[in-house]
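# this is the structure alone, sequence omitted:
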């Protein structure tokens, strides 16, 4: 063993011990908080009010008076109205221009834009304290997974598909703006080599297909690789699809230590990455037999200790699960963290219920709007102690990022309680409801009918790779337009598929949503339209979107330029189902 290899082994073991101490402390603190969740969450509210009481917002809304009241939570609710992002835009603009003490008392170190795929992009302030909250939560997820899956929190490394973008911009005051995940990765640059196989030099590659190739190039030699993590499940699917399509070139690069000429890399990126490669023809020969066998359960065949995939899989992302399962087999696939740019909301604590999240009492202060009240002019909220199992609520948070009684638009279902801590299941986002005639078709209902389309209509003729829906209201009657990408070769396409699929989706939507059925029978809503898309269409659309780590295909597409792009990528012109009523 060389001196460098020995040093690396010692450094990894030391890091592993330090991480074990940190994660154990985080786990014990979380479990203690869970047993007295309501009290712990009220302490969080008190801390936020105390810290920001002398801000412009805190003075205007009487934070100090609320703290002095017998029940600070009740006083806070009386003094501060429910809010949404538009209520903060002017204040955030002033903060971006350099004004301090507007919404938060701490200096803003970063502005993180939201994905902006479903509407106007948001700009979320990040402070040192809010960043620490996020880091603490990420450490906690590692601890929890280590408990549930032996080896999950070990020193074994994984592949992270988060890109450390170097294309940062700044506000007029010089405050950096960019992707929040990438910012966190940059701040943790010193420990990245102990967590992930991809070198730092390769984590800034802009071209997504080239970046996936590089991730695999450094991941394949890591025999002990134990996970892949990404923001969304489709990124992991694209990684394994790259392996399936380009494995001969990957083996050639491993054998020769040279990169393919067609990778879209800057000259310095190519030089820096090739400098890290050492020709290893023996490894290439050892990997070849497994890759030649095919790609069913390829993850465990290449990496015997492969333990989990961490990525968003709930709601609309469930559409990727069947494809992903083909690559990774039965290993756990779940999103360890439920949250948004504004705040971390909950963590997954039980692999048997991968779509349930235990709320985090230290991350932010929670309130909830019962689903039946979400459209009220002044909806009432309930506290954690008033939640009822089985009911649905919209999440409302108060956070260190300067959002007070802020409506997340996320609707969750209370699945149960763990040590007194609510466990919730994400249901849908209020902004992604299809609602052309008061029928309110939810994101989950759309995801369910797409899964039904794949299992009951396609029946082995292909798999759904991705999809989105547009609500077309400028026509009479208004209708839904489905854009669906299959893995089927367009040369084998049957032109009748559009009409058959439209009819199938029409029937399934009526079965899933009684209001849709009523509106269809009354001819208030028209029949769906289906556009099947060219293979790779959604990947090309994602490549054009900013904020690559958070970019995702919106399940309800509203931007005209996105709709125009998708229509232009159709394989055949749509065939609209003849008018008629849905069966009674």
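Arrived safely. Every value quoted in this text rests on a predicted model; they were computed, and no experiment measured them.
# use CA for all of it now, contacts and neighbours both
OK.
# count the neighbours of residue 484 for me.
The number of residues packed around residue 484, counting by other C-alpha atoms under 10 Å, is 22.
# what of residue 42?
21.
# before we move on, what about residue 548?
Residues near residue 548, counting by other C-alpha under 10 Å, number 21.
# remind me, longest helix of this structure?
helix 3-35 (DSSP state H).
# buried ones in that one, by neighbour count?
12, 16, 19-20, 23-24, 26-27, 30, 33-34 (16 or more other C-alpha atoms under 10 Å).
# can you name the element that comes right after that helix?
Per DSSP states H and E, the first helix or strand lying C-terminal to helix 3-35 is helix 37-52.
# now that following helix and helix 3-35, what's the angle there?
110 degrees (axes from the mean of the first three to the mean of the last three C-alpha atoms, to 10 degrees).
# helix 37-52 packs against which elements?
helix 63-68, helix 72-79, strand 365-370 (3 or more C-alpha pairs under 8 Å, 6 or more residues apart in numbering; DSSP states H and E).
# continuing past that helix, what's the next helix or strand?
Per DSSP H and E, the helix or strand that comes after helix 37-52 is helix 56-60.
# for that following helix, packing partners?
Partner elements for helix 56-60 (3+ C-alpha pairs under 8 Å, 6+ apart): none found.
# what's in contact with it?
Residues from elsewhere that reach helix 56-60, judged by C-alpha atoms under 8 Å, 6 or more residues apart in numbering: 49, 52-53, 64, 101-103.
# save those as a markdown table, and put in distance to residue 211 and neighbour count too.
Shown next, in a markdown table, are the contacts of helix 56-60 (distance: C-alpha to C-alpha, whole Å; neighbours: other C-alpha atoms under 10 Å):
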| residue | distance to residue 211 | neighbour count |
| --- | --- | --- |
| 49 | 43 | 24 |
| 52 | 42 | 22 |
| 53 | 45 | 24 |
| 64 | 50 | 17 |
| 101 | 40 | 18 |
| 102 | 40 | 19 |
| 103 | 38 | 24 |
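# okay, buried residues for stretch 208-223 please.
So, applying 16+ other C-alpha under 10 Å, buried residues of stretch 208-223: 208-222.
# residue 56 and residue 62: what is the separation?
10 Å (C-alpha to C-alpha, to the nearest Å).
# please read the previous query as pertaining to residue 403.
15 Å.
# quick one: which of the two has more around it?
It is residue 403, of residue 403 and residue 62, that has more neighbours when counted by other C-alpha under 10 Å, with 23 against 17.
# what sits against the more buried one?
Residues in contact with residue 403 (C-alpha under 8 Å, 6+ apart) are 103, 342, 397.
# my read is it is in a strand, agree?
No - with DSSP: H, G, I helix; E, B strand; the rest coil as the criterion, residue 403 is coil rather than part of a strand.
# and residue 505, what element?
helix 497-512.
# and the next helix or strand past that helix?
helix 514-521.
# okay, one more to line up with it:
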């Protein structure tokens, strides 16, 4: 088995990728064997394996689980028990996920060894991208990176986001000054506004050196461009005068920026002012950073909604989505960086974890597609069940092109047959390693940033809200929703068709009551949503009331596209632009939540 650490040198990266993808099946067997050899005696696995460490015993006896199933073990460790109840190696810290479990971020155990392995994903994407863009290594990245303050568990172990751990690691601090426009002090500033302002300022000061634009997620870049729209005059003033604005008070930011803002530069200020003062911001990224060869950011999954916006701002700069991972595990990298953003596939790295794949029944999957039908699919079921009626997962070696799967991981850090919740489509192979296209998060219908609102969560929130209108003689006939991202920050939009119990006329809407409904929906959503709302990373929820018959017209539209009248259900979340136009054409009232949330620790 190849030593993953060898790939830290980028010149060996491509060779390593070829080796692991050619030997994918054997490496997967070795990964599982190593996990079981180390951890079979833990309290968790010994319940199922009773000393056995072979693959078949693992498959037959260890259950497929979700976070809720292993949360009691993680909570025990976080509260002070030894980590060997779940994994043999000592835990160094917890990864704080952006997802939620019971309204709170998940805690994923992490060891020092596994963290180093996770950083391999970052290293591996570099030589692949470099092949596609000549000279991309000769300049700097205009970086927009942010960290989040961690929390200390009762055991003394810290819990931080994976990106925070990376950006505060010694390796990054040593490497960043040579490759990033953002000084370390600006990245480590916990005040997002000051951090963003200073990172944009230092990026503009070095605009002629910038060969790529970097952010972790597309939503972050979109938000930063909106911030630039609001603050470009101040940035130009700072550049023109050679002094940093007084409102930036973070000592690290002031020190780092002042060392770069060494004197007045009216010529640069005029250039930026002419670009940002244009009535249209189409191509603004290309104009501000003319040597940028590509934008490097995750643009798949819920981030794909920002592709049109980044295309508009980018002015033709290619969008590169380098890798695919989660708090639980790294999965793969994009071996074709110049792929159409909507067609990106990730090649799985078999050395990262042991992967299994739950075939997804096409009849029940909430597929992220142009039209969301609730009828019976013409495609056959892919699921195979055992004698207990449970779906049997398949190994990496047995996945089939064109089929959909939910990914299941087993790691060295205490996750055994863990359902990540991502639905993927197998698009092909690179050597013997599968290539998957991200389709959706299981059960997620709305997402703007790191929020993931399921249909069940949305239904519960709307049930709570409609109780406010029932005393006034109104009935909520039907509803739908969509994630509005044409403005920054984006927001949730609900469409309601109301019926008056007293008559068939359009109900007279009391603005105060409707705003209370908006507040109730937001109050009923989870911790992540509220945290992002408080941090202004999600705008106030909007409720659009439509006239009678609007949802009938929506049903007619879906039926015209092939849906069955007998089996039609109103889609919980609209994916089709045509369907959205139908709903918007019937709007008779718009209301926004005036809700303000108490200060909570924001997610970044």
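Arrived safely. Since the structure is predicted, the reported quantities are computational estimates derived from the model, not experimental observations.
# now the TM-score, please.
Overlay of the two chains. TM-score (TM-score structural alignment, normalised by the length of structure 1): 0.73; 489 aligned residues with a C-alpha RMSD of 4.3 Å.
# format the contacts of residue 403 of structure 1 as TSV; extra columns: distance to residue 327 of structure 1 and secondary structure.
Listed next are those as TSV, based on distance: C-alpha to C-alpha, whole Å; DSSP: H, G, I helix; E, B strand; the rest coil:
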residue	distance to residue 327 of structure 1	secondary structure
103	46	coil
342	33	coil
397	37	strand
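# what count of nearby residues applies to the counterpart of residue 126 of structure 2 in structure 1?
In structure 1, the residue paired with residue 126 of structure 2 according to TM-score structural alignment is residue 142. For residue 142 of structure 1, the count of nearby residues is 20 (other C-alpha under 10 Å).
# surely residue 142 of structure 1 is in contact with residue 151?
No - counting by C-alpha atoms under 8 Å, residue 142 of structure 1 stays clear of residue 151, with 10.5 Å between them.
# name the helices or strands packed onto the helix holding residue 505 of structure 1?
By 3+ C-alpha pairs under 8 Å, 6+ apart, helix 497-512 of structure 1 packs against helix 443-452, helix 514-521, strand 529-533.
# what angle do the second one and helix 497-512 make?
When you say that, I think you mean helix 514-521 of structure 1. 130 degrees.
# state the distance from the match of residue 126 of structure 2 to residue 379 of structure 1.
37 Å.
# next, residue 215 of structure 2: secondary structure please.
Applying three-state DSSP: residue 215 of structure 2 is strand.
# that one: neighbour count?
Here the number of neighbours of residue 215 of structure 2 (other C-alpha under 10 Å) works out to 20.
# what about the longest helix in structure 2?
helix 218-241.
# quick one: what's aligned to residue 97 of structure 2 in structure 1?
Under TM-score structural alignment, residue 97 of structure 2 pairs with residue 114 in structure 1.
# surely that match and residue 124 touch.
Yes - counting by C-alpha under 8 Å, residue 114 of structure 1 touches residue 124, with 7.3 Å between them.
# intersection of neighbour lists for those two?
residue 341.
# look at residue 111 of structure 1 and tell me its secondary structure.
Per three-state DSSP, residue 111 of structure 1 ends up strand.
# and it, what is it in contact with?
96, 123-126, 175-178, 180.
# measure it to residue 365 of structure 1 for me?
Taking C-alpha to C-alpha, one finds residue 111 of structure 1 at 22 Å from residue 365 of structure 1.
# rewinding a little: can you check what angle separates the helix holding residue 505 of structure 1 from helix 443-452?
Here helix 497-512 of structure 1 points in a direction 130 degrees away from that of helix 443-452 (the same axes, to 10 degrees).
# pull out the buried positions in helix 497-512 of structure 1.
Buried, per 16+ other C-alpha under 10 Å, within helix 497-512 of structure 1: 497-512.
# how long is stretch 567-584 of structure 2 end to end?
Stretch 567-584 of structure 2 has an end-to-end distance of 24 Å (criterion: C-alpha to C-alpha).
# for that stretch, the distance to its chain's centre please.
Centroid separation for stretch 567-584 of structure 2 versus its chain: 24 Å, with C-alpha atoms, centre = their mean, to the nearest Å.
# repeat that for stretch 64-77 of structure 1.
The answer for stretch 64-77 of structure 1 is 35 Å, by C-alpha atoms, centre = their mean.
# stretch 333-351 of structure 2 now?
So, by C-alpha atoms, centre = their mean, the centroid of stretch 333-351 of structure 2 is 16 Å from its chain's centroid.
# now do the buried residues in it.
333-338, 341, 344-351.
# what sits up against it?
Contacts for stretch 333-351 of structure 2 (C-alpha under 8 Å, 6+ apart): 4, 17, 20-21, 24-25, 27-28, 31, 121, 124-125, 128-129, 132, 299-300, 304, 307, 318-324, 331-332, 427, 429-430, 433-438.
# find the nearest non-adjacent residue to the match of residue 97 of structure 2, please.
residue 122 (5.2 Å; C-alpha to C-alpha, 6 or more residues apart in numbering).
# how many residues are close by that neighbour?
A count of nearby residues for residue 122 of structure 1, using other C-alpha under 10 Å, gives 18.
# corresponding residue for it in structure 2?
Counting by TM-score structural alignment, residue 122 of structure 1 lines up with residue 106 in structure 2.
# residues touching that match, list them.
For residue 106 of structure 2, counting by C-alpha under 8 Å, 6+ apart, the contacting residues are 67, 95-100.
# show me those that map onto strands.
95-96 (DSSP state E).
# tell me, how many residues neighbour residue 52 of structure 2?
16.
# I meant residue 72 of structure 2, not that one.
11.
# give me the distance between it and residue 493 of structure 2.
Residue 72 of structure 2 is 36 Å from residue 493 of structure 2, by C-alpha to C-alpha.
# show me which strand runs longest in structure 1.
For structure 1, the longest strand by residue count, based on DSSP E, is strand 406-418.
# redo the helices and strands packed on helix 37-52 of structure 1 as JSON lines? Include distance to residue 448 of structure 1.
Converted to JSON lines, these look like this (distance: least, C-alpha to C-alpha, whole Å):
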{"stretch": "helix 63-68", "distance to residue 448 of structure 1": "44"}
{"stretch": "helix 72-79", "distance to residue 448 of structure 1": "37"}
{"stretch": "strand 365-370", "distance to residue 448 of structure 1": "23"}
